[in-house]
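Chemist: A predicted structure for the sequence below; I have some questions about it.
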Amino acid sequence: MSFPLRQRLREGNPVEFGATYDGSGVNFAVFSANATAVDICLFDQDGKTETDRIRLPEYTDQVFHGWIPDLHPGQLYGLRVHGPYEPDAGHRFNPNKLLLDPYARGHLGNLEWNPALFGYQLGHPDLDLSFDEQDSAPFIPKCIIPPPSERKNKPLKIRWSDTVIYETHVKGFTQNNPLVPDNLRGTYAGLCHHSVLDYIKSLGVTSIELLPIQSFVNPQSLIEKGLTNYWGYNTIGFFSPDTRYAANHTDPAAEFREMVARYHEANLEVIMDVVYNHTAEGNELGPTLSFKGLDNASYYRLIPDNFRYYINDTGTGNTFNLNTLHVIQFVADSLRYWAEEMGVDGFRFDLGSILAREKNGFDRQAGFLRVCRQDPTLAHLKLIAEPWDIGPGGYQVGNFPPSWAEWNDQFRDTVRDFWRGEARAAALAPRLLGSPDIFNHSGRQAWASVNFITAHDGFTLKDCVSYNNKHNDTNGEDGKDGSDNNRSCNYGTEGPTDDKSINALRWRQCRNMLATLLFSQGTPMLLAGDEFGRTQNGNNNAYCQDNDISWVNWKTEEEGESLKTFTQRMLSLRKRFPILRRSRFLTEAYNKELDIKELTWISANGMEMMQEEWDHAQCFGLMLDGRAQPSGIRQRGEDATLFMVLNSWTDSVEFTLPEADGGVWKLLLDTNRPNAGDDIEKDIFEQKIVFTVTDRSVLLFELLRS
């Protein structure tokens, strides 16, 4: 078979990475610091037959490049890269392996596991030191030359202080939704169906956070078990929306772009969970799909004294090398693509501390973080770090630089512990204030703490009050996967029960934890379905469950509907009272001019808490006085004075309401009275009233001044 070289091939340019169509041909540019040559392989429309192979003619600044005439959007292609196959030196070039272009905007087909995907001979005694000559082209997706750029969407830029995040999964949120047409369920188009938008809008959240949607790989080990990589944390195409979530398989990018536009029309943001800490190629025994064959030594962090092996700070086999200029550029280019061409409003960075790890450890001035801070596009987006990984010094909560927000697992752990009786007021108090002990430095504000009780990883809220132990048998790992440190409580029975008293307590504890989340300073994040008690039957690591375990079940119980209404009410109150969502950290400083304190901790006797009470109190109050906010920056409703009581004791407490300055206290919310609705606001109390606070409950009062 011959592969004729196009006679009008030109040198093109090295600055437009990937494949760029200009109206009469396509410019290709591929980075590799260690390759000797790069071939562009063209395929027919079904991607099965290689029709031409063209070597890029020029090499400038470590970039192979060339312009090929008469190519058009929709053309399928892949890369073959030549160079040394010397694993001990960190090089794994093998031109027998068709490679995905890292900058490809779309893929046709899915990966088919086959020995030909590996650069070495499977079963060879020398393992990855051997060399495999099988052609991998029949088994790997093909890249698609994209049409010219479209930049129709612009980020909404909702203020951080107003932000409420709703974490969900593109497929799982609509797969069982009876209001979404069958052909759209589980897709980008389904996620922006009017019934879905109306529902999300009705909750009162401002932003959805999507689990990974960039093209990812299903590991062979899961496929052999009849499972799948449901969460998607195994990326291979960082510019390509995964086709599995597309109703229109011919143009997933257009469908995703349209989805973002529909969310923006509803004044809802779209945040992407992204995985730039590793790729789907695994360790030295993993397949050669893209980066490993393009320039293994540049794209991955290798063991310094043994380049055959990979640094594994991710637990997945490899770690992306963001100490390299071109790799940082690649990640920044990818982020800008999703923001500028798709309109995405922000990113949540999986294992984010890895992105800031330099040779001497985590560095707040790491190259990647500096790029994000100065980039005219990225600097204005919502950037959220998962601030931990398994590498050395991997736990970095609170240590990211200004302009970043971070998942705060200490909020999760403390709130769960408080409501199951394992933590006291002293532990919970800073979490209610946006964790200033962690984040109040370098001019950072309270919104930097992304507060959550549950996320995709771990128990759902309902399971957190229904199970003492994980139940992951269906994952096929003999129950060894998933955390054993769940800080959960089943309140007497493991799993579902007909005991009415246990069920009543479980639902109240759900309301308590949601109230703590939504009435705390910082940025709250809800897990989709928690608002009505979704369960995963005790599975706390449903990463491989693309089925009813993970999919949202919209057939809710009566108590679930009540919880949803209660959640909507809490979010409405959070929006109504700016004192519940301040940007700056609240203080206990006394304002002599106004004779008030911005925040005051109150004990059950109605007086300010004494120091000796903190370490044992499980029932206490927090009074917030909005009048202490400087008048020049007050919002509507800022003058409100609110009083929140939290009681995690297993007994009721007689609580004396604090002095009301001639006004009266109005009860806004009581987690022991979930169905009271607006009628609860009729409960008005004179000052010095002793109020019976039910065991394990939260109350919120507003001060009505005369």
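Modeler: The structure has been received and is ready for your questions.
Chemist: Could you use CA atoms for every contact and neighbour count after this?
Modeler: Noted.
Chemist: Tell me which helix or strand the spatially most central residue of the chain sits in.
Modeler: Among the residues of the chain, the one closest to the centroid is residue 273, at 3.8 Å (Cα atoms, centre = their mean). Using DSSP states H and E, residue 273 sits within strand 269-274.
Chemist: just checking, the residue nearest to the centre of the chain touches residue 209?
Modeler: Yes - applying Cα atoms under 8 Å, one finds residue 273 in contact with residue 209, separated by 6.7 Å.
Chemist: alright, now check it against this:
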Amino acid sequence: MLKTKLGFTYPLGNSVHAEGVNFAVYAPNASEVTLCLFEGPVASELAQIKMNKREGGLWTLFVESAREGTLYGYRADGDYDLAEGLFFNKNKLLLDPYCKDIQGEFTWSERHYCHLPVGEFNVNDNAIDMPKSRVFRPKPYSGNRPNTAWQDTFIYECHVKGATQTLEAIAANKRGTFLGLCEYSFITHLQQLGVTAIELLPVQAFISEQFLTTKGLQNYWGYNTLSFFVPHKAYCVHGDITEFQQMVATLHAHNIEVIIDVVYNHTAESGIDGPMLSMRGLHNRGYYRMLQAPESVFINDTGCGNTINIDDPITLRLVIDSLRYWVQYMGVDGFRFDLATILGRSNEGFNGQHAFFQALSQDPVLTQVKLIAEPWDVGPGGYQLGAFPPPWREWNDKYRDVVRRFWRGDSGTLPELAKRIHGSNDLFEHNLRGPLNSINFLTSHDGFSLSDWVSYEHKHNDANGESNCDGHSENYSFNCGIEGHTDDPDVISKRRKLQINALVTLFMSKGVPMICAGTELNHSQNGNNNAYCQDNETSWLDWKNVNETQDLINPISSLMKIRSQLSTFKHPFFVHAEDARFAVLWYNKCGQIMSDMDWHDEGNKTLIYVLADLIESSSVLVILHADDTETEIQLPDPPFSSCWEAVYSSEENFEVGQFPSSLALTGQSAWILLSHNEETTDGSEKV
């Protein structure tokens, strides 16, 4: 006979004590909540114990014989009322929204569904197909954090599995896991590039949608969350979630931060005909946004079936508690919020002063980490680039698009390109933010890889099983004359040069640079620009593709080194004419300051600019020549020396050299030149 008592209302979830385990769950409209205990390798149900209803919709129970490792779940009984959004069904085992660990696999079956009334068609028990919540006592993270300033940050967006799945330098059992990411060979690779932070695609426990599994596919990216607290167990070598902490600690020891991509906009429970897995069976109308006319309909601002109701205090608390847990216990340094507009939207629309933003801004833990928004979703008023409050950073797709268009050869792009290179002050300065609030990128997990951007004019997503109807149709891409793979050396050379051109633009722009993993390996997805379900060689990085004539490891490394030496990219504010230290100057091909006529010349495809530090007496001259014809330009007078020193070019046969007055540009090329005092005040040579 299990000995139990009333229990405590705080904290939610399970908490381990010397004499047993406390369980607390929020289910305000339930008539009864039952704690179900399981044991053994096949998780046989050991007991069902009614919980105690407490003030404020909480249910508690203290089980004296329970210990760490105990497996459990909840069953909630109550009304089934479609019009009111109530789906209570005691036949459905529910995952604890606050559990920190799970055990067992999720299996799709009709037993999970709850959109029919309880009766003949909805009495099947789903426990056999559900993972079980596991009592786990986490230990706070104790490693030293790099605390890299935004001005020094270079982000590498990668997938836990895809990054190392084929890396033979790593033991086979560690490839594609958290531990694989902290192996010496991978860390050395990141350091060679100059990376200071990895941004991991979702690492919170997720499942694949049934429409994918029926086609033999999987949700590879992971944007289908099952638990906001549990690391994805498939990324653990031994099923031990502390491996995530080990990964973070090892990366931190090498001065690499860990940012995780989080999905607080929807869950794997999907829409009205989705499965009942956790929150839906406990407090459906509180956790999810719904309409009621004449029956409840899930608001779908995500395109995934449901939308988290961040307006509800208990949902807001869940999200904040989850974020704090990943910082304090898992050791992460920041978050990239998927479809972040949803977290600032109430019934009246997006609000930069939403309670979610206020809760973050006053939290002593979360104010110390990096916060990055994907500032759009598919809901009303969903595009909110530039509207997030300080200190948020935002993925800048306007930067991505204009750089792609410029190097594709589109006319009339110079004014827009200059804004983005300057840090997008038109987007961020209005609310006292600076250029470092812009996350600049050329490609991400979503869309073409950089290699495919110059190899495909059209998406090729047939392998996704959606008749090539998924994914964006406008990618501002081009194929250099041949669609897809080719052995033509001229086309291969041209594609590599154009990728380097885009990378020169990225690293010579104000803002925080980010690249997608595989950019440096010339990774191709064979034209698939929506490889979310391709858990195979399409998405996995091909480490055998390391070849100096094709990969971009050395160009990226060189560009990051140049960038890191220039103070102009560390300046946190936008530069205007009255700035006493920094200057931004734009020139035409005659070496003169750009006129209005120059800016509005739609045929002009050459952008020349100087970024100068007047105190350090150093400046960088960047030349971006997207025209495919050779052009000789006059260089502006070097401000701090007798001539400009060319230190980098996408030109294949480029050699470092000095250019006093003019430069012959080859077609579609990018150049970086420096001017600085030959000696510092202490007499040492200037780098």
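Modeler: Done, it's in. All values reported here derive from a predicted model rather than from experimental measurement.
Chemist: what's the helix or strand following the strand holding residue 273 of the first structure aligned against in the second structure?
Modeler: Under the assignment DSSP H and E, the closest C-terminal helix or strand after strand 269-274 of the first structure is helix 291-299. Residues 279-287 of the second structure are matched to helix 291-299 of the first structure when aligned by TM-score structural alignment.
Chemist: Please name the residues that touch residue 61 of the second structure.
Modeler: 4, 5, 6, 7, 8, 22, 23, 24, 51, 52 (Cα atoms under 8 Å, 6 or more residues apart in numbering).
Chemist: swap the cut-off to 6 Å and go again
Modeler: By Cα atoms under 6 Å, 6 or more residues apart in numbering, the contact set of residue 61 of the second structure is 6, 7, 22, 23, 51.
Chemist: what do we get in the first structure for the first one?
Modeler: Per TM-score structural alignment, the equivalent position to residue 6 of the second structure in the first structure is residue 11.
Chemist: Please, where are all the helices along the first structure?
Modeler: Using DSSP state H, the helices of the first structure run over 170-174, 188-191, 194-203, 220-224, 252-265, 291-299, 325-336, 367-374, 409-419, 425-432, 436-439, 461-464, 500-518, 558-576.
Chemist: can these go into JSON lines with extra columns for mean neighbour count?
Modeler: Output for the helices of the first structure, formatted as JSON lines (neighbours: other Cα atoms under 10 Å):
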{"stretch": "helix 170-174", "mean neighbour count": "25"}
{"stretch": "helix 188-191", "mean neighbour count": "27"}
{"stretch": "helix 194-203", "mean neighbour count": "15"}
{"stretch": "helix 220-224", "mean neighbour count": "13"}
{"stretch": "helix 252-265", "mean neighbour count": "21"}
{"stretch": "helix 291-299", "mean neighbour count": "26"}
{"stretch": "helix 325-336", "mean neighbour count": "18"}
{"stretch": "helix 367-374", "mean neighbour count": "17"}
{"stretch": "helix 409-419", "mean neighbour count": "22"}
{"stretch": "helix 425-432", "mean neighbour count": "19"}
{"stretch": "helix 436-439", "mean neighbour count": "19"}
{"stretch": "helix 461-464", "mean neighbour count": "28"}
{"stretch": "helix 500-518", "mean neighbour count": "21"}
{"stretch": "helix 558-576", "mean neighbour count": "19"}
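Chemist: Noted, bye for now.
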